[in-house]
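Visitor: using only what follows, build the 3D model:
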Amino acid sequence: DLDARGRVLMPAFVDCHTHACWAGDRLDEWDLKRQGATYLEILASGGGIMSTVRAVRNADDESLVRDLVARLDLMLAHGTCTVEVKSGYGLSTRDELRMLRAIEAAALEFPGTVVPTALLGHAIDPEQPDFVERTIRETLPAVSEAFPGITIDAYCEQGAWSFEQTCRLFDDAIDRGHPIRVHTDQFHALGMVEHAIERRFLSVDHLEATTRFGALGASDVTGVMLPCSGFHVDGRYGNGRALIDAGGRLCIATNLNPGSAPCASMPMAIALATRHLGISAWEAIVACTTNAAALLGFEDRGRIREGCRADLILLRDTDERELAYSFGHNPVDAVICGGVVR
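Guide: The predicted structure is shown next:
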């Protein structure tokens, strides 16, 4: 039995943007950043995403599953019951499929819900001069056959997938019946937000470099902001206030990954969002419950209502604003996932 008298009982978190399946670590990269190297400089030198790609390719399937389950359990302990997990560290047909199957296998060991996304356009493999062509011609069809209808994602940024390359991948994916999400405007605004609105993507994610939110706010495309990345990488954050004021739907997520956001805690993301995105505690909570559930296609979670899945969290506190106000600890006292106290 739980004694919840006087304390906050609220919907469990929905983390709608993570890269929680990986191998290895990026501790050496962290040291380089402390010496002044930028994220894009490390990526251009063959580090960053590519160092994790090499680790994933060298890892066995069992370790990929085991490590992902451990991260999912950590997220659950911090109140997250529904998690989106991307592939993207394979950069080959074989290894992207391995990652997606590892995500499927880990989901079977998690009491909550895992939503896989095929991040086929992440980095550009410098050892494959025809990498983009092979991804579109070989990897996308193979993923489409093995995982019909899975959401396809790409990272559109200088030094990664160009605007034109990203559009080609997405055009083929749309023709095959796949929904689309896109990482965009992290460092540079390349026009992908406008294209996403025109093509009716599910979401545009990052948005640190976005300055005009009117069209996005008037569209059905969700804006996903990732404050843990700003905290860890360069102190730059998206303007959540502008998106909400423009009428848009905002989600926040941890972006859990080994390079730019080694954080599994949605309460930490909320604390950062209220300090740097210009939003209130209540807006941040909605952004990682109701709005995030809607983005992932769920109407039965992210809220407390008759008929909804019983994914709930009991806080140690009497006021939900403590999620935004205090940080550096786990404010979640108990997690009820699928009606079972975990």
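Visitor: okay, CA-based contacts and neighbour counts for the rest of this
Guide: OK.
Visitor: how about the strands in the stretch 151-300 of the chain?
Guide: 151-156, 181-184, 203-206, 222-225, 250-252 (DSSP state E, counting those that start in this stretch).
Visitor: next, format the ones you listed as a markdown table and append mean neighbour count and distance to residue 130.
Guide: Below are those laid out as a markdown table (neighbours: other CA atoms under 10 Å; distance: least, CA to CA, whole Å):
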| stretch | mean neighbour count | distance to residue 130 |
| --- | --- | --- |
| strand 151-156 | 26 | 17 |
| strand 181-184 | 24 | 22 |
| strand 203-206 | 26 | 27 |
| strand 222-225 | 27 | 31 |
| strand 250-252 | 29 | 35 |
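Visitor: make TSV from these and add distance to residue 38 to it.
Guide: Formatted as TSV, these follow (distance: least, CA to CA, whole Å):
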stretch	distance to residue 38
strand 151-156	17
strand 181-184	18
strand 203-206	17
strand 222-225	20
strand 250-252	24
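Visitor: nearest to residue 8, of the ones you listed?
Guide: strand 250-252 (20.7 Å; CA to CA).
Visitor: any idea how far that closest one is from the middle of the chain?
Guide: 11 Å (CA atoms, centre = their mean, to the nearest Å).
Visitor: got it, and stretch 204-213?
Guide: On CA atoms, centre = their mean, the centre of stretch 204-213 falls 15 Å from the chain's centre.
Visitor: give me the buried positions along it.
Guide: When burial is assessed from 16 or more other CA atoms under 10 Å, stretch 204-213 yields the following buried residues: 204, 205, 206, 207, 208, 209, 210, 213.
Visitor: out of the strands of the stretch 151-300 of the chain, flag the one nearest residue 233.
Guide: Closest among these, using CA to CA: strand 203-206, at 12.6 Å.
Visitor: which residues touch residue 85?
Guide: Residues in contact with residue 85, defined by CA atoms under 8 Å, 6 or more residues apart in numbering, are 17, 18, 19, 20, 21, 103, 114, 115, 116, 117.
Visitor: next up, for comparison:
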Amino acid sequence: MSIRYLINARLVTLAGGEGPLRGSDMQDLGVIERGWVRIDGSTIAEVGEGIPDELEEGTVLDLGGRLVLPAWVDCHTHACWAGSRLDEFEAGLRGVEYLEILKQGGGIMSTVRAVREATDEQLAEMLNARLGRMVTFGTTAMEVKTGYGLSTPDELKMLRAIHAASRSQDVMILGTFLGAHAKDPDVPDYVDRTIQETLPAVVEEFPGICCDAYCEEGAWSVEETTRLFSAAMELGCPIRVHTDQFNSLGMTRRAVEMGARSVDHLEAITPEDITLLGDSSTIGVILPASGFSLDQRYAPGRELIDAGAAIAIATNYNPGSAPSPSMPMTISLACRRAGLLPSEAITAATRNAASVLGIESSHGRIEAGLQADMQIFDCHDERELGWSFGNPPPPLIICRGEVIQFLGDAELDGQEDSE
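Guide: The predicted model follows:
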């Protein structure tokens, strides 16, 4: 069903200005208490306060003061995978240490083996199912990383599956090259091979793709990551990095100096790097579902925002440390465990997340000229989104001006066709 007007809504627009919001500005949601939106095809044509002077022909939803937000933007996921990590999950509950699981061939390499055995079509089918779950929770733009192939043909296989999924979905899906997710223990020259062989092959088929790396003890070092990023930037790729998850190795500073779009995780970020990030254009992406799942360690979101940083949040949806597609749960965790206010968490999950992905001109705000991706909640105060958890998904989701989710028990007054 195409929607022409949303009227009588509490609009959280996040409109105005350019780029991500940072520091105290992250609390400015651009709320219109009694607002309306006119949609022209797939685009937001006009946003106003009160009642439109004239209603053009089309479907009108009178929302009775209900809450309308931009659809979520999930800027950090590993949603393309094969296989299962359920045995490892249960082993961990029985007290088996993670290092022992790794020695037994578990962890990331078990997923790598499963991805290598899967076909492009199988990967795309599994990814599509997970994307559907993400959409159910209100996400209409998402990033999906590689990193479970760890070889040139298998990293390309993952990217082709991501590309195939993007062609079959109405939502926006952006692939990221994460060949530096780990090191294949069976390939002694894995770092050189990734930089000299895999990266050029990926860029040839997917020019301009974002390049990511996991910089941590036992994974890629600061020097190795810097080499990869230097090569990627020469090939025209923007860069992002997983950094400071368990140890602060100096990669956050290096990434800021190199102009990275984002630094992600940040559970172990130092006070000095918090200040540095607050003075930079790099966005900090916090992933509270990982701390909830792994070790109850969370990025210092409050300190980062108070230092003036621009912060985004994401699910980190993956089979090992964050098996959740839910942005609402992520928002609740960001408030309860990383110190964000609900307004800041909403900004982090919409406008700022869109800036991480370079899609701020089309997503993350309710503003004329942007894509008509919105979600309607059966409540009247956006603070409920940080306060509550475990609630049903939003009853109504609009993507490109079309209703893609309307739950059977949703009661939205005033649905009518204007003539």
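Visitor: report the TM-score for the pair.
Guide: TM-score of the superposed chains, computed with TM-score structural alignment, normalised by the length of structure 1, equals 0.97; 342 aligned residues with a CA RMSD of 1.3 Å.
Visitor: one step back: so which of the strands of the stretch 151-300 of structure 1 is nearest residue 304 of structure 1?
Guide: Among those, strand 250-252 sits nearest to residue 304 of structure 1 (CA to CA), with 18.2 Å.
Visitor: compared with structure 2, how much does that closest one deviate?
Guide: Here strand 250-252 of structure 1, set against structure 2 after superposition, deviates by a mean of 0.2 Å using mean CA distance after the TM-score superposition for structure 1.
Visitor: residue range for that strand in structure 2?
Guide: Using TM-score structural alignment, strand 250-252 of structure 1 lines up with residues 311-313 of structure 2.
Visitor: what does stretch 113-132 of structure 2 contact?
Guide: Under CA under 8 Å, 6+ apart, the answer for stretch 113-132 of structure 2 is 79-83, 148-149, 154, 157-158, 160-162, 164-165, 325.
Visitor: change it to 6 Å
Guide: Applying CA atoms under 6 Å, 6 or more residues apart in numbering, the contact partners of stretch 113-132 of structure 2 are 80, 82, 83, 157, 161, 165.
Visitor: likewise for stretch 314-327 of structure 1?
Guide: 6, 7, 8, 9, 267, 270, 271, 281, 331, 332, 333, 334.
Visitor: dump the residues you listed to a markdown table, plus distance to residue 159 of structure 1 and neighbour count.
Guide: Formatted as a markdown table, the contacts of stretch 314-327 of structure 1 follow (distance: CA to CA, whole Å; neighbours: other CA atoms under 10 Å):
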| residue | distance to residue 159 of structure 1 | neighbour count |
| --- | --- | --- |
| 6 | 51 | 10 |
| 7 | 48 | 15 |
| 8 | 45 | 17 |
| 9 | 44 | 21 |
| 267 | 32 | 28 |
| 270 | 30 | 32 |
| 271 | 31 | 23 |
| 281 | 35 | 20 |
| 331 | 39 | 21 |
| 332 | 39 | 21 |
| 333 | 43 | 16 |
| 334 | 43 | 20 |
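Visitor: among those residues, which ones are in helices?
Guide: 267, 270, 271, 281 (DSSP state H).
Visitor: now the buried residues of stretch 204-213 of structure 1 as TSV including distance to residue 161 of structure 1?
Guide: As requested, the buried residues of stretch 204-213 of structure 1 are exported to TSV (distance: CA to CA, whole Å):
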residue	distance to residue 161 of structure 1
204	15
205	15
206	15
207	16
208	17
209	17
210	18
213	23
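Visitor: what is the nearest of these to residue 80 of structure 1?
Guide: Using CA to CA, those come closest to residue 80 of structure 1 at residue 205, 19.4 Å.
Visitor: excluding its backbone neighbours, what's nearest residue 231 of structure 2?
Guide: residue 195 (7.0 Å; CA to CA, 6 or more residues apart in numbering).
Visitor: return the residue of structure 1 aligned against the one you found.
Guide: Match for residue 195 of structure 2 (TM-score structural alignment): residue 136.
Visitor: any idea how far residue 167 of structure 1 is from that match?
Guide: 11 Å (CA to CA, to the nearest Å).
Visitor: neighbour count: those two, which is higher?
Guide: residue 136 (21 against 17; other CA atoms under 10 Å).
Visitor: all strands for the stretch 1-150 of structure 1, in order.
Guide: 9-11, 13-15, 80-86, 113-121.
Visitor: mind putting these into TSV with distance to residue 228 of structure 1?
Guide: Output for the strands of the stretch 1-150 of structure 1, formatted as TSV (distance: least, CA to CA, whole Å):
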stretch	distance to residue 228 of structure 1
strand 9-11	21
strand 13-15	12
strand 80-86	16
strand 113-121	20
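Visitor: most packed of those strands?
Guide: strand 13-15 (a mean of 32; mean count of other CA atoms under 10 Å).
Visitor: which part of structure 2 lines up with that one?
Guide: With TM-score structural alignment as the criterion, strand 13-15 of structure 1 aligns to 72-74.
Visitor: with structure 1 superposed, average distance for the matching stretch?
Guide: Stretch 72-74 of structure 2 versus its aligned partner: 0.2 Å mean (mean CA distance after the TM-score superposition for structure 1).
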